[in-house]
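Colleague: what follows is a protein structure lacking sequence information:
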């Protein structure tokens, strides 16, 4: 037998010669178990005391949870004088209220104006707003008999010299892919007009197109119109039959000439005049 095996066998025999004291082992195990139980109890009691202390502190802070009739009366935490403050204690300035129009032009009137500027067809309105806010507009599905298409028109006021007037009439891309087109034009009255026809990324829905027009005037008017070749617009995946089946027509319904006529129409002026004038915006 090799030396290593002989050594292992000798150690095993030596161990067998010292029988374990089973009674001592049981007692030691019992003591260890009691210590573990005591630790768990202490942890539970400590957590309960901490929870009660927190609840008691909250109750003291609230100034009394119940009155004599059993109704709860929890006081709000006091605010420092001077109004709300930030995390560092500095006062937070109150935001001015959002300017709104008088509501002289209703949502129904906005719909009628849009219908009058569209070619013959049907318009199913999904959302419309009048001039009782900071903007007004109409969203719906228009069908000229060649398939439904989502359309949207919105009117609002902006700073004619601000960056928004520039970006709203800016082409989405400099290098347009084949089949897309974008033109910007300055009209005789100084207004800026954008007409853009583009395909949206195939990852969204293959064949989905977005055509849009935007007019920014020196008076601070902004009229925007958008149309697609799907009744679900930019989100054809929301349709019951998602994917390419959501494309209902080859192109959106309105031609570039129709888009220009729609956004430059003075029929939007009553709504624009009723909306609040925009504050001076960032230059650039």
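Modeller: All right, it came through fine. Please read these numbers as outputs of a predicted model, since none were measured by experiment.

Colleague: can we go C-alpha only for contacts and neighbour counts from here?
Modeller: Will do.

Colleague: tell me the secondary structure for the closest residue to residue 254 other than its chain neighbours?
Modeller: Distances taken as C-alpha to C-alpha, 6 or more residues apart in numbering put residue 227 closest to residue 254, at 7.7 Å, once the chain neighbours are dropped. Following DSSP: H, G, I helix; E, B strand; the rest coil, residue 227 is assigned to strand.

Colleague: let's bring in a second one:
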């Protein structure tokens, strides 16, 4: 399946996804104070990339979970594509000729009204530390004249070219803001060969992941990654591939060039500390209507979902995070993943998604949108059944079910374990509105 993450088999579902993405992003922006929106866009474009987005998107197919893109500050700007990036260098993908970020100059020129100074670390300084803490080899970098937060290069040790990138970021207001970046992902959504997460002496945290660029492995591009989260909430994020680029390049070697131990040594090098200190302080969290929306806890969501499952659905695994959760059930006919995403304050713009044919309005004004479509993560024969609900007051619940235990593996059964009516009953349950919010 040659399409990118977030695409569907037939084109139409992709259009729906992009429509929903735009609406959710606009809705999320409505929750921030006007003075904070420039920082939101600039910061979001410069941080994290797509990797952590996948962890949220996989839960219910990538609709409501995208509200987190603008909230946490650790989700990636790659959703907007190279032309929308705010810095001259990116974390994982090299600038493309003709794009705004390939000129060596800032595309977000200062206006004098920025809420805080944008990081302007010389790219050559980041590259110098990268070269000094990796084995000897030939390097080619995209642009060492620019300034930003990251560099991307191609490394060749004589055994095949490999794309390598390093980015420096601030996780958020505290070190706890970045714990998701150093937590091993759920294998139900992100396949990997090995992952370790540890707390280092002194309080820093480290994750080393040996995974893949594509969840369905439609291309055998390996993505090995190490992320250091300092006790002060600063991040060093390094990725390497067994191809000359993250996407679109032929496999050039069996594995990426640096071992997990070498990746660890790279991101924990003391030489990063002076550069990390150049990152600006985060803005103070907004008050009143500008604060981040509250959601129910991960434990509450998972417990509620399990309580609403029909009889005979045996839970074999479960997981999720604040505001969302999933279970894998088996009724004796094969594994089936069921996910839920809860957004107590969806925002008025999200209502645009509940217009047109196929939307049913209940007597109390709640709108229900039901869809049955092919899965979006590449698993052979996987289908996704989805019920999306929105109350008149903006309380939104999405429930999805798949005919497989994961989205990227082949179908285990002809249809999901739950019917559309059962999914609808779960989504409309009053239990969701009674959950305490964090």
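Modeller: Received it, and whenever you're ready, just let me know what you need. Since the model is a prediction, treat every value here as computed from it, not as a measurement.

Colleague: just give the TM-score of the two.
Modeller: Remark: TM-score between the superposed chains equals 0.56 [TM-score structural alignment, normalised by the length of the first structure]; 180 aligned residues with a C-alpha RMSD of 2.9 Å.

Colleague: ok, back up a step: surely the residue nearest to residue 254 of the first structure touches residue 142?
Modeller: No - Residue 227 of the first structure is beyond contact range of residue 142, at 9.1 Å (criterion: C-alpha atoms under 8 Å).

Colleague: what is in contact with these two at once?
Modeller: Residues within reach of residue 227 of the first structure and of residue 142 at once, by C-alpha atoms under 8 Å, 6 or more residues apart in numbering, are 149, 150, 151.

Colleague: counterpart of the longest helix anywhere in the second structure in the first structure, which residues?
Modeller: If you go by DSSP state H, the second structure has its longest helix at helix 12-29. Under TM-score structural alignment, helix 12-29 of the second structure corresponds to no residues of the first structure.

Colleague: please apply the same query to stretch 150-160 of the second structure.
Modeller: Alignment of stretch 150-160 of the second structure against the first structure: residues 137-147, by TM-score structural alignment.

Colleague: residues of the matching stretch that come out buried?
Modeller: Across stretch 137-147 of the first structure, burial judged by 16 or more other C-alpha atoms under 10 Å covers 137, 138, 139, 140, 141, 142, 143, 147.

Colleague: quick one: list the elements packing against the strand or helix carrying the first one.
Modeller: The reference is to residue 137 of the first structure. Assigned by DSSP states H and E, residue 137 of the first structure falls within strand 135-143. Packed against strand 135-143 of the first structure by the contact rule (3 or more C-alpha pairs under 8 Å, 6 or more residues apart in numbering; DSSP states H and E) you find helix 107-117, strand 122-129, strand 148-157.

Colleague: what angle separates it from helix 107-117?
Modeller: Here strand 135-143 of the first structure points in a direction 50 degrees away from that of helix 107-117 (axes from the mean of the first three to the mean of the last three C-alpha atoms, to 10 degrees).

Colleague: so strand 135-143 of the first structure versus strand 148-157, what angle?
Modeller: 170 degrees.

Colleague: residues in the second structure aligned with the longest helix along the first structure?
Modeller: Across the first structure, the helix with the greatest residue count (assigned by DSSP H) is helix 22-62. Per the alignment by TM-score structural alignment, helix 22-62 of the first structure matches no residues in the second structure.

Colleague: for stretch 214-231 of the first structure, same thing?
Modeller: The aligned range for stretch 214-231 of the first structure is 227-244, by TM-score structural alignment.

Colleague: buried residues, the matching stretch. List them.
Modeller: Applying 16+ other C-alpha under 10 Å to stretch 227-244 of the second structure flags 227-231, 233-244 as buried.

Colleague: okay, how far is it across it, tip to tip?
Modeller: 21 Å (C-alpha to C-alpha, to the nearest Å).

Colleague: go on, stretch 100-119 of the first structure?
Modeller: The straight-line separation of the ends of stretch 100-119 of the first structure (C-alpha to C-alpha) is 32 Å.

Colleague: distance from the chain centre to it, please.
Modeller: On the basis of C-alpha atoms, centre = their mean, to the nearest Å, stretch 100-119 of the first structure sits 27 Å off its chain's mean C-alpha point.

Colleague: next, the contact list for residue 41 of the second structure, please.
Modeller: Contacts for residue 41 of the second structure (C-alpha under 8 Å, 6+ apart) come out as residue 70.

Colleague: quick one: the helices in the stretch 201-350 of the second structure?
Modeller: 260-267, 273-276, 298-307 (DSSP state H, counting those that start in this stretch).

Colleague: tell me which of the ones you listed sits nearest to residue 338 of the second structure.
Modeller: helix 298-307 (8.9 Å; C-alpha to C-alpha).

Colleague: packing partners for that closest one?
Modeller: Helix 298-307 of the second structure sits against strand 314-321, strand 324-330, with contacts defined as 3+ C-alpha pairs under 8 Å, 6+ apart.

Colleague: what does the first one rub up against?
Modeller: Spelled out, it's strand 314-321 of the second structure. For strand 314-321 of the second structure, contacts defined as C-alpha under 8 Å, 6+ apart pick out 59, 186, 297-299, 302, 306, 325-331.
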